[in-house]
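> starting from these lines, generate the structure:
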Amino acid sequence: MKKQSEKEKMLAGKPYKGMSEELLNDRQYAKEVLFDFNTLRPREIEKRNELLKQILGKTGETFFIEPPFRCDYGYNITLGENFYSNYNFTVLDCAPITFGDHVLLGPNVSIYAVNHPTHHELRVQEYEYALPVTIGNNVWIGGGAIINMGVSIGDNTIIGSGSVVTKDIPANVIAVGNPCRALREITDKDKKQFAHLDYN
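Reported below is the predicted structural model:
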């Protein structure tokens, strides 16, 4: 039986060594592309998007990522339609990270799909492990929020600014805090928030 590479182990959710030559080369390639992305002039939106398509696993027809943006590999990131992230979006995508449609991210949002062993003897051997992150449709994540590995966030949910998400968050709620917890449901009453405004 053929021995699995460290990349194959990573993608299979097994412990792996992140400093293997193949994974290091993958990260270096992503950094080179993102260096170009992050240094383009603000008006060069089409060039920015073309660069992202070189490294991201999948995108919708419409997406907008404000530079600067950082990720480990890119190929583990899937964007739904009408994705938007504000400045300083950081993604450690050692496992699949999937966004639904119409997702909004505030500035300084970070997603960490990877972790290190608890015991130091395993850490010094450079082992890591990674678990997927799934974010549903119509989710809004406030500025400075941190999403940890293995987490799912349900459709239509809002994650408050500065929250640290360590466990699954259900659909249709406002969730805040460290650790992040559901505060209340989002209901039809919330539609009245801007009822006094003229949309014409």
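
> contacts and neighbour counts: CA atoms only from here.
Noted.

> any idea which helix or strand comes after the top helix by length along the chain?
Using DSSP state H to define each element, the chain has its longest helix at helix 21-39. Scanning forward in sequence from helix 21-39 by DSSP states H and E, the next helix or strand is helix 45-55.

> packing partners for that next one?
helix 21-39 (3 or more CA pairs under 8 Å, 6 or more residues apart in numbering; DSSP states H and E).

> let's see that with 10 Å instead.
Secondary-structure packing of helix 45-55 (3 or more CA pairs under 10 Å, 6 or more residues apart in numbering; DSSP states H and E): helix 21-39, strand 63-65.

> please give the structure of this sequence too, so both can be compared:
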Amino acid sequence: MNSEKAKMIRGELYIAVDPTLAEDRRAARELTKQFNDMTQAESPEAKAVMKRLLGSMGKDCLIEMPFRCDYGYNISVGDNFYMNFNCVFLDGCPITIGNRVMLAPNVQLYTASHALDPEVRSSGLEIGKPITIADDVWVGGNVTVVPGVTIGRGAVIGAGSVVTKDVPPMCVYAGNPAKFVKKIEPKEKKERAWGKHGLKKLKSYKLHLIQR
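All right, here's what the predicted structure looks like:
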């Protein structure tokens, strides 16, 4: 398949004003408006809209309003995913997010890019690269992730960072551009005990929501 949509998803130059892509963006705007007009992110109605919008969504996910994306169908999120307020995903290429990932407010994931040559750029051609966020990643507030980046398992991205290169697993990165801060060591006994207590509280909270 060599449609503009297929070129976009493959990360090749494509015509963004293609009628099929324009209709896909319109459909995504309608669904995000439905979602953003709601008041309870954990409601069955809100989750149903997100399942229609996203390419795939795992179990026990919570996505806060408002949320914006270009297409939706190029976004896949794993189990126990949490996304705070006002995040933006430009998903011309696939955005793949693993299990137990947490995104703070105003996180921006941009797969979309443009040619450096102004003549090519003014022609309306665009290009993108996929973004991958592995399991157990925590991304701080106001972080921007640019096209082509992979963030490894268990990594932490400091608030306000601009992530321009791949982040290895179990590392803290921060800054603009984001740079290595430290390696994340195995949990201390106190932190491990707190984590077990937190999981019990979370399960109790989810049970409460189901029973309401």
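
> post the TM-score for the overlay when you can.
The TM-score (TM-score structural alignment, normalised by the length of structure 1) is 0.93; 197 aligned residues with a CA RMSD of 1.9 Å.

> matching residues in structure 2 for the longest helix of structure 1?
Aligned using TM-score structural alignment, helix 21-39 of structure 1 spans residues 19-37 in structure 2.

> got the contact list for residue 7 of structure 1?
Residues near residue 7 of structure 1 by CA atoms under 10 Å, 6 or more residues apart in numbering: 14, 16-18, 20-24, 26, 94.

> now, of those residues, which are buried?
14, 16-18, 23, 26, 94 (16 or more other CA atoms under 10 Å).

> quick check: the equivalent of residue 67 of structure 2 over in structure 1 vs residue 178 of structure 1, distance?
With TM-score structural alignment as the criterion, residue 67 of structure 2 lines up with residue 69 in structure 1. To residue 178 of structure 1, residue 69 of structure 1 is 24 Å away according to CA to CA, to the nearest Å.

> with residue 70 of structure 1 instead?
Counting by CA to CA, the gap from residue 70 of structure 1 to residue 178 of structure 1 is 24 Å.

> tell me which of these two has more neighbours.
Comparing residue 70 of structure 1 with residue 178 by other CA atoms under 10 Å, the one with more neighbours is residue 70, at 19 against 12.

> isn't the more buried one right next to residue 90, touching?
Yes - counting by CA atoms under 10 Å, residue 70 of structure 1 sits close enough to residue 90 to count as a contact (4.8 Å).

> now the common contact residues for these two.
Contacts common to residue 70 of structure 1 and residue 90, judged by CA under 10 Å, 6+ apart, are residue 110.

> could I get the full set of helices for structure 1?
Listed in chain order, the helices of structure 1 (DSSP H) span 6-11, 21-39, 45-55, 120-123.

> what residue is smack in the middle of structure 1?
residue 111 (4.5 Å; CA atoms, centre = their mean).

> map that residue onto structure 2.
Aligned partner of residue 111 of structure 1 by TM-score structural alignment: residue 109.

> spit out the contact partners of that match.
Residues near residue 109 of structure 2 by CA under 10 Å, 6+ apart: 69, 87-91, 95, 130-132, 143-147, 149, 163.

> let me know the closest of the contacts of residue 7 of structure 1 to residue 50 of structure 1.
Top of the list for closeness to residue 50 of structure 1, among these and by CA to CA, is residue 26 at 18.4 Å.

> how many residues are close by the aligned partner of residue 143 of structure 2 in structure 1?
Aligned by TM-score structural alignment, residue 143 of structure 2 pairs with residue 145 of structure 1. Using other CA under 10 Å, the number of residues around residue 145 of structure 1 comes to 25.

> you'd agree residue 145 of structure 1 is up against residue 175?
No - under the criterion of CA under 10 Å, residue 145 of structure 1 is not in contact with residue 175, lying 11.1 Å apart.

> joint contacts of the two?
159-161, 163, 165.

> pull the most distant pair out of those.
161 and 165 (11.0 Å).
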